[in-house]
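Chemist: Okay, predicted coordinates and the sequence, questions at the end:
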Amino acid sequence: MDAILKSTLGVARNKIEKLFYESKIRVNGKKVLKKSIPVRVDYEIDVIKSVSPKNPAHLYVARIEILNIVAKEDSIAITARRFKNLLIENYETDPYKPSTADEDK
């Protein structure tokens, strides 16, 4: 998963690791418990950017939708749709709560 985020969002792996430890990565709306989970077709991977300043019940996320995965001889080809700045409702199951450090920014 971290390699997919790196290539689709252009984010360094150390930044992805930081986002993981801040619980800002969700797969299909659920918190990610391991950085290197297998990714399947139809997965939605969200990277939480911020809480909406106009409505705290909404979040701005970068979303990756996995459309197709093809195994090749020495690599894997992935087709994905990327939304760099998407406004969504906060997650029903295990909603995101910003830390006080995030609120100060």
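Modeler: Noted; the coordinates are in hand.

Chemist: use CA for all of it now, contacts and neighbours both
Modeler: Fine.

Chemist: So which residues of the protein form helices?
Modeler: Under the criterion DSSP state H, the chain carries helices at the ranges 2-9, 13-21, 100-103.

Chemist: Compare those helices and give me the one nearest Y91.
Modeler: helix 13-21 (16.7 Å; CA to CA).

Chemist: And V70, how far from L5?
Modeler: Separation of V70 from L5 (CA to CA, to the nearest Å): 17 Å.

Chemist: deepest of the helices of the chain, which one?
Modeler: helix 2-9 (a mean of 16; mean count of other CA atoms under 10 Å).

Chemist: Please identify the buried residues of stretch 34-45?
Modeler: 44-45 (16 or more other CA atoms under 10 Å).

Chemist: end to end, how far does it reach?
Modeler: End-to-end distance (CA to CA), stretch 34-45: 13 Å.

Chemist: tell me the contacts of the residue nearest to R82 when sequence neighbours are not counted?
Modeler: Of all residues not flanking R82 in the chain, I64 sits nearest, at 4.7 Å (CA to CA, 6 or more residues apart in numbering). Residues counted as contacts of I64 (CA atoms under 8 Å, 6 or more residues apart in numbering) are 5, 8, 44-46, 80-83.

Chemist: Try it again at 10 Å.
Modeler: By CA atoms under 10 Å, 6 or more residues apart in numbering, the contact list for I64 reads 4-5, 8-9, 27, 42-47, 80-84.

Chemist: take the one below as the second:
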Amino acid sequence: MLRNALAANGCIQKRFAKKKAKTGNKRAEESSDEESEEEIDEELEVVKDYKDIEVEMDSIRLDSVVKRALGLTRHNVESAFYESRIYYNGEKLEKKSVDLNEDDEVDLILGRNQENNDLLDVSRIVIRKIRLSDQKETLFAIKIRRFKRLIVENYENPWRGTLINQ
């Protein structure tokens, strides 16, 4: 759209207005589906103490996904594994090379809760979706819901560590 304006010295100035980007019907349908999923999730979650992230990785192994999602070093993840502080779907992790699937939960135990020793402070990641990446076919695009600090009850196979989270 072109607008003309007469300047004080008699010259004509031309200004161009920005055009709005058109969104296709396919894009609108996808976003409405995503919005409806998000609305349902938001209704279930009273307090938003999580962050949804999407990462692209070449492996869906538990140790590499935990490292990337929680921002830890490989050494820290290995130490947590050998100290039995990683739980996979409510069970103590036996092998760190487990491949993750959608709806899996991984907890990294930070320690016992200060206010109640029967509860645990954990960092939790929930695998929301796994698909092949649009950029490279060798990468996986993984949608993750990350809880940096969550208070949970001890597990059926209880964690008996002595860490007290401060």
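Modeler: All right, it came through fine. Note that the coordinates shown come from a computational prediction; the quantities given were computed from them, not determined experimentally.

Chemist: Can you add distance to Y60 of structure 1 and give the helices of structure 1 back as a markdown table?
Modeler: Formatted as a markdown table, the helices of structure 1 follow (distance: least, CA to CA, whole Å):
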| stretch | distance to Y60 of structure 1 |
| --- | --- |
| helix 2-9 | 15 |
| helix 13-21 | 14 |
| helix 100-103 | 13 |
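
Chemist: how near is the residue mapped onto L132 of structure 2 from structure 1 to I78 of structure 1?
Modeler: Alignment note (TM-score structural alignment): L132 of structure 2 maps to A71 of structure 1. Using CA to CA, we find A71 of structure 1 at a distance of 9 Å from I78 of structure 1.

Chemist: Between these two, point out the one with more neighbours.
Modeler: I78 (15 against 9; other CA atoms under 10 Å).

Chemist: Tell me the buried residues in the longest helix anywhere in structure 2?
Modeler: Secondary structure of structure 2 per DSSP H: the longest helix is helix 25-44. Residues of helix 25-44 of structure 2 include none that count as buried (16+ other CA under 10 Å).

Chemist: Stretch 81-89 of structure 2 too?
Modeler: 81, 84-88.

Chemist: Tell me which residue of structure 1 is positioned farthest from its centroid.
Modeler: Going by CA atoms, centre = their mean, the residue of structure 1 most distant from its centre is E73, 27.9 Å out.

Chemist: Residues touching stretch 108-118 of structure 2, excluding its own?
Modeler: Contacts of stretch 108-118 of structure 2 (CA under 10 Å, 6+ apart): 66, 70, 77, 80-81, 83-88, 119-125, 148-154, 159-166.

Chemist: That one maps to which residues in structure 1?
Modeler: Stretch 108-118 of structure 2 maps onto residues 47-57 of structure 1, going by TM-score structural alignment.

Chemist: Residue in structure 2 paired with S36 of structure 1?
Modeler: Aligned partner of S36 of structure 1 by TM-score structural alignment: S97.

Chemist: residues touching the closest residue to L119 of structure 2 other than its chain neighbours, list them.
Modeler: Leaving aside its chain neighbours, L119 of structure 2 sits nearest to E153 (4.7 Å; criterion: CA to CA, 6+ apart). By CA under 10 Å, 6+ apart, the residues touching E153 of structure 2 are 112-113, 116-121.

Chemist: S32 of structure 2 now?
Modeler: 26, 38.

Chemist: before we move on, what about the one 4 residues further on?
Modeler: Residues counted as contacts of S36 of structure 2 (CA under 10 Å, 6+ apart) are E42.

Chemist: Over to K26 of structure 2?
Modeler: With CA under 10 Å, 6+ apart, K26 of structure 2 has these contacts: S32.
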